[in-house]
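K.L.:
Predicted structure and sequence below. I'll ask about it afterward.
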Amino acid sequence: MQPLAFIPSPSQGVWHLGPIPVRAYAIMIIIGIVVAVWLGERRWAAKGGAPGVIIDVAVWAVPFGLVGGRLYHVVTDYQLYFGDGGEPVKALKIWEGGLGIWGAVVLGALGAWIGCRRHGVSVAALGDAIAPGIALAQAIGRWGNYWNQELYGRPLDTFWALKIDYAHRPTLPGGARDPEYADVATYHPTFLYESLWCVGVAILVIWAGRRYKLTHGRTFALYVAAYTLGRFWIESLRIDEAHHVLGMRLNDWTAVLVFVGAIAYLFWARRLTGPEDLGHVPAVPDDGASAPAAGAGTGTDSEPEAGPKAEGAEKVDLRKKAEPKPKPEPAPETEPETDEKPEAEADPKDDEPEPEPEAEAEAESAAAADEPEPEDKAQDEPEAAEDGPEPEPVKEKETAGADGKGEPVRDSQ
């Protein structure tokens, strides 16, 4: 049975670069991890966490998760490796497929807890940041099942059915081809169903986390509940060999129990509030440029914070306002160039006779020869001028009553 339209199976899933095999299954897992870490870093920074924490925690969580996923697969399908005709060494061949998501989550969470303890951050807060990234990693990783042509569902006759080559069709426990499916070429592409479901879970988790402010691990719990809900009906479509308990596959029972636990946690943590431990965020340098102003982003006006810089700036402004600008001082006059007589400024006596024009000219010529004297000696200039040759009109007045110093005697009238 083969429909006219279907999803073709890949021609090969391994390429060789010399002696090194490059497997599509491993490439899908690596791409999924990179996407999960990238998105987790962005969400962690948006929560206020220090950059680089998600990468450091992933160094612990990813190896633990891979080991846990492989252990779960080997334990639940032990007959494939330790049963009759099984090869135990194949349990180590992780590149051939076989990773159980439940074991990956349990041991991956243990590795994440160790990384969080080393950085001093809350594992619940980190789980909220990484939850949608894990869902996208699963969506990408499921395409590894496509390249390996494994984990498909029941036969399907429709245009979205997946064609499986004869060598990869279901077999009996002994290794012989199952006659029930030997002639069936197309099956349910359960890898595609789960991949699309995980993309929807990632979108749901991001939206609900923002809409309802899911913190303290509630975003991660929502991811777990949503994933297990889809995994339950997808698991019921698969026809690969698995253990059954009470008529259901073991993975179905696991999905039910994990779903109940996630819902119980959401109910228990519904009222958890308060700050989360996001570790030590590097302090912003106090250079005055990068620090936001007080009240920025609140839509209200607020005064700047009080501090040494603010007080100093205020004092500088007050001094600038209080101190008037100095007025320009006139340049000092070295020589009197005005028409006023220096004798009249120096000696304020009203009744002293003024010298004649000829005496004044001689005094000015003597002052020009000498250096300019300070202002306080200006009063002695008439005396210095009279020590030299005196003009005759002054001598005529001194004959009337001059003292020994040569100064004119005042009238007694």
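P.N.:
Done, it's in. Numbers count the residues shown, from 1 in each chain.
K.L.:
okay, CA-based contacts and neighbour counts for the rest of this
P.N.:
Will do.
K.L.:
Return the residues in contact with Gly32.
P.N.:
Residues touching Gly32, when contacts are defined by CA atoms under 8 Å, 6 or more residues apart in numbering, comprise 136-141.
K.L.:
now, which of these sits nearest Val105?
P.N.:
For the contacts of Gly32, the closest approach to Val105 (CA to CA) belongs to Gln138, at 11.3 Å.
K.L.:
so the closest one is in which element?
P.N.:
Using DSSP states H and E, Gln138 falls within helix 123-141.
K.L.:
related to what we said a few turns ago, could the contacts of Gly32 be laid out in JSON lines, adding distance to Leu214 and neighbour count?
P.N.:
Below are those laid out as JSON lines (distance: CA to CA, whole Å; neighbours: other CA atoms under 10 Å):
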{"residue": "Leu136", "distance to Leu214": "19", "neighbour count": "26"}
{"residue": "Ala137", "distance to Leu214": "21", "neighbour count": "25"}
{"residue": "Gln138", "distance to Leu214": "22", "neighbour count": "23"}
{"residue": "Ala139", "distance to Leu214": "23", "neighbour count": "26"}
{"residue": "Ile140", "distance to Leu214": "25", "neighbour count": "25"}
{"residue": "Gly141", "distance to Leu214": "27", "neighbour count": "23"}
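K.L.:
What is the nearest of these to Ala269?
P.N.:
Among the contacts of Gly32, and counting by CA to CA, the member closest to Ala269 is Leu136, at 25.0 Å.
K.L.:
How about the secondary structure of Arg270?
P.N.:
Following DSSP: H, G, I helix; E, B strand; the rest coil, we place Arg270 in the coil state.
K.L.:
Comparison target, given below:
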Amino acid sequence: MSFSPLWALFVLLGIALALWMTSIQWRSRGGHKGDLWAITVITVPAAVIGGRLDHLIASPGEYFGPDGDPIRAFALWDGGFGFWGALILGVLAAWALTRFQGVKLLPFLDSVAPGLILGQVAGAWGDWIDQRLTLTTVIAESVWNLIGCILLIVIAKRLRFGHGQVFALYLCFFALGRVWLEALRIGAPAAEDARMVVGLPLNVWSAIIALLIGMIWLVASRARHRTPETGVYLREARTLQRRRGRGKHDFEPVGVAPAASGDTRAGAHTDPVGGSVDGSVSVPSGEGVDENGMHSFGFFGAVTSAISIVPDVRGRSREDGRPPSAD
């Protein structure tokens, strides 16, 4: 069964909703929305590839069996994507990009989680348009995912979730919904084509594994961390250096105290709130960074920006009143 243009339209709508919500959550944690667009350029194609690989692994006979056609493995328009493969490869791509940019992965994943479950609402309606799911299933899945999106945002704020705990809760909520929603898929084309393992669809086993991973992750993380991270960037993050080099703003670690009396060297700090323990930099929204999140990729270059400038402490006068020496 091939994908219809309407299905593709709903998928694009789902991606747009996910990016919109992720942008809100990321900026609320002190990040630049420019980070999101830079990472999305890589993670979205990676998720598409991962979803296709998931389908090929789950249904190899259609492409690599005696009567299969290996060339059809590249025919994305013919349909066949797996959610868990898309999630795994997308997360791996995000890990690589955040590591390169100097962005902390866990707070980024926490920002992505509400957007992911919101975007899946549009994706479910796309499957209904292509007659892959029944209307009852789509309505139930949409309501479940909308409730999940709201709960992730509220719980994360009330309980001060961080360190990947929001993403772990997303795994639990989405996987739990996937288990009982599979019962509603009976009679739909998606259920008829499902691969069975020990009497249950493969999707159910995948959801059970994801549920266990999410529960263990959440419990272990809450045992260690009761408050969110103090910053979302690592020290000397490339993404902030790039903006400074392009004149977007002057970056200096915010919320970081000098290491010793009169020591105002960049990066010298002992304040644990500023992130001296793990080498991170706390950059609250609107302090030390471009408040509108302008980025060198130019995605929002046409939007008027309000830029917050933080003076370089090395340019200040010394404590004894004399100007700084030439060296």
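P.N.:
Received the coordinates, thanks. Just so we're clear, the structure is a prediction, and the values are computed from it rather than from any experiment.
K.L.:
how about Gly98 of the first structure, what's its partner in the second structure?
P.N.:
The pairwise alignment with the second structure assigns Gly98 of the first structure to Gly80, based on TM-score structural alignment.
K.L.:
er, Phe82 of the first structure I mean
P.N.:
With TM-score structural alignment as the criterion, Phe82 of the first structure lines up with Phe64 in the second structure.
K.L.:
Without its sequence neighbours, what residue ends up closest to that match?
P.N.:
Pro70 (5.6 Å; CA to CA, 6 or more residues apart in numbering).
K.L.:
any idea how far the most centrally placed residue in the second structure is from Ser2 of the second structure?
P.N.:
Against the mean C-alpha coordinate of the second structure, by CA atoms, centre = their mean, the closest residue is Val112 at 3.1 Å. Separation of Val112 of the second structure from Ser2 of the second structure (CA to CA, to the nearest Å): 29 Å.
K.L.:
do Gly61 of the second structure as well
P.N.:
Distance, Gly61 of the second structure to Ser2 of the second structure, by CA to CA: 18 Å.
K.L.:
Repeat that for Glu62 of the second structure.
P.N.:
Separation of Glu62 of the second structure from Ser2 of the second structure (CA to CA): 15 Å.
K.L.:
ok, now Leu151 of the second structure?
P.N.:
Taken as CA to CA, the span from Leu151 of the second structure to Ser2 of the second structure is 35 Å.
K.L.:
do the same with Gly126 of the second structure
P.N.:
Distance, Gly126 of the second structure to Ser2 of the second structure, by CA to CA: 13 Å.
K.L.:
Pick out whichever of the two has more residues nearby.
P.N.:
Between Gly126 of the second structure and Ser2, Gly126 has the larger neighbour count (other CA atoms under 10 Å), namely 26 against 12.
K.L.:
Quick check: closest non-adjacent residue to Cys149 of the second structure.
P.N.:
Closest residue in space to Cys149 of the second structure, ignoring its immediate chain neighbours: Pro114 at 4.9 Å, by CA to CA, 6+ apart.
K.L.:
how about Glu381 of the first structure, what's its match in the second structure?
P.N.:
Match for Glu381 of the first structure (TM-score structural alignment): no aligned residue.
K.L.:
Please give me every residue in contact with Glu381 of the first structure.
P.N.:
Going by CA under 8 Å, 6+ apart, Glu381 of the first structure touches 343, 346.
K.L.:
Tell me the residues of the second structure aligned with stretch 48-57 of the first structure.
P.N.:
Mapped onto the second structure using TM-score structural alignment, stretch 48-57 of the first structure spans residues 30-39.
K.L.:
typed the wrong thing, it's stretch 393-408 of the first structure
P.N.:
On the second structure, no counterpart of stretch 393-408 of the first structure exists by TM-score structural alignment.
K.L.:
Phe81 of the second structure contacts Ala58, correct?
P.N.:
No: with contact defined as CA atoms under 8 Å, Phe81 of the second structure does not count as touching Ala58 (9.8 Å).
K.L.:
What's the separation between the residue nearest to the match of Gly98 of the first structure when sequence neighbours are not counted and Ala113 of the second structure?
P.N.:
Leaving out its chain neighbours, the residue that sits closest to Gly80 of the second structure by CA to CA, 6+ apart is His55, at 5.6 Å. According to CA to CA, His55 of the second structure and Ala113 of the second structure sit 23 Å apart.
K.L.:
Quick one: distance of whichever strand or helix holds Trp26 of the second structure to the chain centre.
P.N.:
Under the criterion of DSSP H and E, Trp26 of the second structure resides in helix 5-28. Between the centre of helix 5-28 of the second structure and the centre of its chain there are 12 Å (CA atoms, centre = their mean, to the nearest Å).
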